[in-house]
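Asks: turn this into a model:
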Amino acid sequence: MTSTDDDNRKRLVSVTLDEASLGRGNPDQEHERAVAIWDILEENSFTVSNHEGGPYVLHLSLVERKLLLDIRLADETPVVAHFLSLSPFRRVIKDYDLICESYYAAIRTATPSQIEAIDMGRRGLHDEASELLRERLAGKIDVDFDTARRMFTLLFALQWKG
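Replies: Below is the predicted model:
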């Protein structure tokens, strides 16, 4: 097997969000969600522990206040359905929501230095949430940091209030 074949086996080729679980965000949030999916598909590292490899398809949904990661092979053969408690994410989701509201308001009225300061805080919280996601998935699903960041964006999208 070539390294390209091996790389293709350790990646996502499709990511979808359950429409019934998905809250509608404002246009900025909707844009972030679309960009996160596009970025994941462009470059990601994703493997399921104790599985021979993908490429994988990921469907995210909320079920009884838990995140369901429905993972399948590219041909839709089921691999694993993993439920992830969102309790450890409550604080960071709440804080991230508040700072995102401030950021979206600032990009319309604030000075560039004010926007940059808010964005630094936003990125810091996003990084914290991404590391938490990687920790919570450890031993089950292995993702690189950038993939975890984009997955948190999608997890956050499922939390938006309609």
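Asks: make it CA atoms for all contacts and neighbour counts henceforth
Replies: OK.
Asks: tell me the SS of the residue nearest to L17 when sequence neighbours are not counted?
Replies: Of all residues not flanking L17 in the chain, L60 sits nearest, at 4.9 Å (Cα to Cα, 6 or more residues apart in numbering). Following DSSP: H, G, I helix; E, B strand; the rest coil, the label given to L60 is strand.
Asks: now the longest helix seen in the chain: buried residues?
Replies: Ranked by residue count under DSSP state H, the longest helix found in the chain is helix 112-137. Buried residues in helix 112-137, counted by 16 or more other Cα atoms under 10 Å: 115, 118-119, 122, 125-127, 129-134, 136-137.
Asks: would you do the same for the sequence below? I want to compare the two.
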Amino acid sequence: MNKEVPVNEEQRQQGGERLFEVVLDSDSIVRADKDVERERKIAIFDLVEDNRFSPDGPDLGPYRLDLAMIRRKLVLGIRDEMGSEIATHILSLTPFRKIIKDYFIICESYYDAIRSASPKQIEAIDMGRRGLHDDGASILEDRLKGKITIDHQTARRLFTLICALQHRG
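Replies: Next up, the predicted model:
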């Protein structure tokens, strides 16, 4: 079964260049520990609450975004409110590999630190984590140029979900 976030009616009425729903393909994700599951839920919630998302072409929004991994590639399926397919984009994850690996390492350090480290140590690790997150978001923005227009915050949240799809426990 797919993980879904309900549509916010106020946002649906606003329409336009935004996502009203994000669905992670259940076959693409692995059950993870509570920290990773929480990150997924927060990223989806935050993404639906505040985003800028506009596929190139006529504005048929708001949009539903289906994210999946197929043969080690990221698949972004874009649908309208009625469920009709608007576009599908398939991205190689090669440009993300190193940053995702580094992001997982620093996230693990962060989760360990919040249980036992000093606030100063946690802050230092979190600064590194945010930096990698920004780098991943910038790569995503570049990869989507000419396909989908997104703002940096939307790219950050999408990068979190890309990492969630890559997480193997």
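Asks: TM-score for this pair?
Replies: Remark: TM-score between the superposed chains equals 0.94 [TM-score structural alignment, normalised by the length of the first structure]; 159 aligned residues with a Cα RMSD of 1.5 Å.
Asks: picking up where we left off before, out of the buried residues of helix 112-137 of the first structure, who's nearest T47 of the first structure?
Replies: L137 (10.7 Å; Cα to Cα).
Asks: in stretch 63-72 of the first structure, what counts as buried?
Replies: Applying 16+ other Cα under 10 Å to stretch 63-72 of the first structure flags L67, L68, L69, D70, I71, R72 as buried.
Asks: what residues does that stretch touch?
Replies: For stretch 63-72 of the first structure, the external contacting residues (Cα atoms under 8 Å, 6 or more residues apart in numbering) are 56-62, 78-86, 155.
Asks: please tell me which residues of the second structure the longest helix of the first structure aligns onto.
Replies: Using TM-score structural alignment, the residues of the second structure aligned to helix 112-137 of the first structure are 119-144.
Asks: average gap between that stretch and the first structure?
Replies: Taken over the aligned residues, the distance from stretch 119-144 of the second structure to the first structure averages 0.3 Å (mean Cα distance after the TM-score superposition for the first structure).
Asks: how far away is the alignment partner in the second structure of R65 of the first structure from L165 of the second structure?
Replies: Under the alignment (TM-score structural alignment), R65 of the first structure pairs with R72 in the second structure. Distance, R72 of the second structure to L165 of the second structure, using Cα to Cα, to the nearest Å: 10 Å.
Asks: same check on L47 of the second structure?
Replies: 16 Å.
Asks: higher neighbour count, these two?
Replies: Taking neighbours as other Cα atoms under 10 Å, L47 of the second structure and L165 compare with L47 leading, 24 against 21.
Asks: what's the match for the more buried one in the first structure?
Replies: By TM-score structural alignment, L47 of the second structure lines up with I40.
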